[in-house]
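Undergrad: what follows is a predicted structure for the sequence shown.
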Amino acid sequence: MKILLIGEYSRLHNSLKEGLESLGIQVTLAGFRDDFKNYPVDIVFKERYNTGLPLFFKKSIYKLTGIDVTSRNIEKQFNQKKKLLTGFDCVQLINENPFNTVPKTEKRLLEYIFSHNKKVFLLSCGTDYISVKYAFNKQFRYSIYTPYEAGKISKSVFWHVLKWQTPPLKTLHKFVFKNIAGVIASDLDYHIPLQNHKQYLGMIPNPINVDKLPFQNTAVTDKIVIFHGINSRNFYKKGNDIFKEALAIIKSKYAQHVDIIEVENLPYSQYIESYNRAHIILDQVYAYDQGYNALEAMAKGKVVFTGAETEWLTHYHLAPNTIAINALPNATHIADKIEWLIENPEQLQIIGKNARAFIEKEHHYTRIAKRYLQHWQD
């Protein structure tokens, strides 16, 4: 069986590939390296003209002609590599817009993928038409739409989300769903909006390669180390401003008891090592379930502040504050939870061990790979 995975977010497809390969499946990963994170891919696509002077000329050309030179360049790369993207038993798209071109171009590229491979599936693991619509209709208690609605994010910065509510992207969405064999969600943030959709095949949790993430569960010998990793492009979307407010509260009360580490825009290989001595990881606020960074930190035995909402607790039959800490969009609430851990440091090791066990049970990459195979084959 030959599998083609198109696109990469947060190492999801890399871990799935590793799981499939451990089962003897031939897998090819094509796409971008996810910006500064620089994930490995087999067939590399590059986004050009997106910074500096080339970006200025790109915008000028678009205003004068309506031509997006980045999309044109990606299509040129695609045509040079398209023979490598054919003849697969199963293809999985990371998103409805996996080549990140303008909709008209994207449709041409995807038409080729649909017509030159046996079956194509879609993964819902980031912003897409259905999840964004659900959030913008305020069907979540809070979501990535919350900071935008509060005026924290400009329209231009938030365009990568807003675009999913435009007519061209809606048309692309309909085209994709007309041609796929089904759609799979990676966690509850995408599962909830897809429930009852006729093409929804169900949720398969994110695969985590636990063999590459040794358990650490660092003992507290002096100060409690708190780690806050920032992606500047998603600063407000991830709730980093709220984490900073919470940390200011902690600094004012426990400056002698904590060591706070903040990093920004690190490549994945550096990021995954940068929090090894941390006890607490501040991941993201506007989520119901854990994203990739949170899951990998949990695998290492860290106490992670992330999405761990009631729906997640119910789905996995868990008690609050035993596996991960739910990071509500409230700095005082987050500070109170950090304070609880400072005052009860024994909880750090208890929760860390529970987190590792949870990842091994629910997210082990080979078990998850088997579930994907079952869905694809069925």
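TA: Sure, I can see it.

Undergrad: all contacts plus neighbour counts: C-alpha atoms, from now on.
TA: OK.

Undergrad: which residues are contacting the lengthiest helix in the chain?
TA: Determined from DSSP state H, the single longest helix within the chain is helix 346-362. If you take CA atoms under 8 Å, 6 or more residues apart in numbering as the criterion, helix 346-362 is touched by 205, 208, 210, 215, 217-219, 279-280, 295, 298-303, 321-324, 341.

Undergrad: repeat that for stretch 179-192.
TA: By CA under 8 Å, 6+ apart, the list of residues contacting stretch 179-192 from outside reads 114, 119-126, 131, 194, 199-206, 287-291, 311-312.

Undergrad: coming back round to it: out of the contacts of helix 346-362, which are inside strands?
TA: 280, 303 (DSSP state E).

Undergrad: buried among the contacts of helix 346-362? Make that a PyMOL selection.
TA: The following PyMOL line selects those of those that are buried, judged by 16 or more other CA atoms under 10 Å:
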select buried, resi 205+208+210+215+217+218+279+280+295+298+299+300+301+302+303+321+322+323+324+341
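
Undergrad: here's the one I want to compare it with:
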Amino acid sequence: MKILLVGEYSRLHSSLKEGLVELGHNVTIVSSGDGMKKFKTDINYNSKIKSSLLLNKLNNLSIRFFKTDFIKIENAYRFKKLLPQFKGFDVVQLINEDALFIEPKTQIKFLKQLISQNKKLFVLCCGDDYTVVKYYLKEELKYSILTPYLNDKSLKHRFVFSLKYTTEPFKKLHDFLKTNSLGTIASDIDYHIPMQNEINYLGLIANPINIKKIPYNPLNINGKINIFLGINTHSSIKKGISFFEKALQIIQDKYPEKVSIKITENLPYNEYIKIYNETHILLDQVYGYDQGYNALEAMAKGKVVFTGAEQEWLDYYNLKENTVAINALPNVDYLVEKLEWLILNPDKILEISKGARRFIEREHNYISCAKLYLEKWNK
């Protein structure tokens, strides 16, 4: 098959491509590189404005005072020039309802042409979109990434990216894709739950992880237990990082001779990965029901990860007990209790480390996941 994957989030499409290529398919990824992460892509239409610190600041002022986003205008110009190349694909898959990151009205125009030039269009639900955000706003889950905003509406400016999907232009984009695509696939439980009653929902396929590229490193605990919290300030509120910070302070005061705690902010990747590789316990997020890419890659390496691992996730994967990850909750006392349990029982760290790798190999193997995508597309 000839397959076009449009957009990228956290290497999802890249890992999927690696699996599909091994199965003998011809795959092209076109994306803007997922912003500052700059993931490798086959065809890149990354904004030059976004790459420039000065131009980016000027664009932010333009958005603030004139409601004009020149990054979106540039993205539209660059993608339009590329459109004639995207012909004759058996499958086109969008990483998100806003895969092109341009104004919805223009995006619909480009998508009409993309659909007319190819056979099948599918959409991924692996982040915020209209259905997910509307569902979270109903507060039917005990928590979600919108919980901080729902508890404190003064934080609205920190949730602009999520809330944009509820506006009329994005609702029209959602309706267009619902009508003109062959369906939507979710990547984890956090998106599976909101999507379940949608008539065009095709089901969940777990995030593909290329286990060949991520070796398992057996943990060695001879001295202190290394705990790492790598903070991205742009997403810290959504991830509930403050709960981790408070819990770590208590643990540091109580067990200074047993733990080595590293907390960083917006660290360059090379420095981040050095600390990451040496850690035993990684703190990821508290507002998830399932694991995102950062947590999954850490689990593949054998780290003990505090992340989403709710009962709904256990049920879906038929796990009778959780020996895979630590289910993190927005509760400082609970987090302290779980950290303390691991510190006083280091054999549990080794047990969960092995269980995490086995789980990734079983449920997130990039070849197996690629086969599941092929099944959905062919149906």
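TA: On my side now, so go ahead. All figures in this text were calculated on a predicted structure; none of them were measured in a lab.

Undergrad: tm score of chain vs chain?
TA: The TM-score (TM-score structural alignment, normalised by the length of structure 1) is 0.95; 378 aligned residues with a CA RMSD of 1.9 Å.

Undergrad: before we move on, the earlier item: separate out the buried members of the contacts of stretch 179-192 of structure 1.
TA: 114, 119-126, 131, 194, 200-206, 287-291, 312.

Undergrad: which other residues reach the following helix or strand past the longest helix of structure 1?
TA: Using DSSP states H and E, the helix or strand that follows helix 346-362 of structure 1 in sequence is helix 365-377. Helix 365-377 of structure 1 is contacted by residues 15-20, 22-23, 90, 121, 201, 204-210 when judged by CA under 8 Å, 6+ apart.

Undergrad: next up, the contacts around Phe227 of structure 1.
TA: With CA under 8 Å, 6+ apart, Phe227 of structure 1 has these contacts: 260-262, 275, 278-282.

Undergrad: closest one of those to His333 of structure 1?
TA: Leu282 (13.3 Å; CA to CA).

Undergrad: helices - which of the contacts of helix 346-362 of structure 1 land there?
TA: Counted as lying in helices by DSSP H, out of the contacts of helix 346-362 of structure 1, are 295, 298-299, 341.

Undergrad: check contacts around the residue of structure 1 positioned farthest from its centre.
TA: For structure 1, the residue at maximal distance from the C-alpha centroid (CA atoms, centre = their mean) is Leu64, at 35.2 Å. By CA under 8 Å, 6+ apart, no residues touch Leu64 of structure 1.

Undergrad: mean shift of whichever strand or helix holds it relative to structure 2?
TA: Element membership for Leu64 of structure 1 (DSSP H and E) is helix 52-65. Once the two models are superposed, helix 52-65 of structure 1 sits on average 5.4 Å from its counterpart in structure 2 (mean CA distance after the TM-score superposition for structure 1).

Undergrad: which SSE is Ala308 of structure 1 in?
TA: Under DSSP H and E, no helix or strand contains Ala308 of structure 1.

Undergrad: I'd say it and Thr322 touch.
TA: No: the pair Ala308 of structure 1 / Thr322 is not scored as a contact, 10.2 Å apart, by CA atoms under 8 Å.

Undergrad: closest to the centroid, which residue in structure 2?
TA: Gly292 (4.8 Å).

Undergrad: gap between it and Ser181 of structure 2?
TA: The spacing between Gly292 of structure 2 and Ser181 of structure 2, counted by CA to CA, to the nearest Å, is 25 Å.

Undergrad: next one: Asn331 of structure 2
TA: Separation of Asn331 of structure 2 from Ser181 of structure 2 (CA to CA) stands at 41 Å.

Undergrad: give me the more crowded residue out of the two.
TA: Per other CA atoms under 10 Å, whichever of Asn331 of structure 2 and Ser181 has more neighbours is Ser181, with 17 against 14.

Undergrad: trace that one over to structure 1, please.
TA: In structure 1, Ser181 of structure 2 lines up with Ile180, judged by TM-score structural alignment.

Undergrad: can you check Met36 of structure 2 too?
TA: Aligned partner of Met36 of structure 2 by TM-score structural alignment: Phe36.

Undergrad: give me the spatial nearest neighbour of that match, chain neighbours excluded.
TA: Spatially, and ignoring its direct neighbours in sequence, Phe36 of structure 1 is nearest to Pro267 (5.4 Å; CA to CA, 6 or more residues apart in numbering).

Undergrad: next: Phe79 of structure 2.
TA: Nearest to Phe79 of structure 2 is Tyr45, by CA to CA, 6+ apart, at 6.5 Å.

Undergrad: burial measure for that neighbour, as a count.
TA: 20.

Undergrad: over to Lys223 of structure 1?
TA: Residues near Lys223 of structure 1, counting by other CA under 10 Å, number 16.

Undergrad: might you report the residue contacts of it?
TA: If you count contacts by CA under 8 Å, 6+ apart, then Lys223 of structure 1 has 256-259 around it.

Undergrad: now do stretch 330-345 of structure 1: everything it contacts.
TA: Identification of contacts with stretch 330-345 of structure 1 by CA under 8 Å, 6+ apart yields 220, 224, 242-243, 245-247, 249-250, 257, 325, 327-328, 347-348.

Undergrad: which of those residues tops the neighbour count?
TA: Ala327 (27 neighbours).

Undergrad: got the contact list for it?
TA: Neighbouring residues of Ala327 of structure 1 by CA under 8 Å, 6+ apart: 284-286, 305-308, 333-334.

Undergrad: report the buried members of the residues you listed.
TA: 284-286, 305-308, 334.

Undergrad: which of those residues lies closest to Ala135 of structure 1?
TA: Comparing the buried ones among the contacts of Ala327 of structure 1 against Ala135 of structure 1 with CA to CA places Tyr286 closest, at 10.8 Å.

Undergrad: need the nearest residue in space to the closest one, chain neighbours excluded.
TA: With CA to CA, 6+ apart, the residue lying closest to Tyr286 of structure 1 is Ser143, at 5.0 Å.

Undergrad: that's a helix at that neighbour, yeah?
TA: No: using DSSP: H, G, I helix; E, B strand; the rest coil, the assignment for Ser143 of structure 1 is coil, not a helix.
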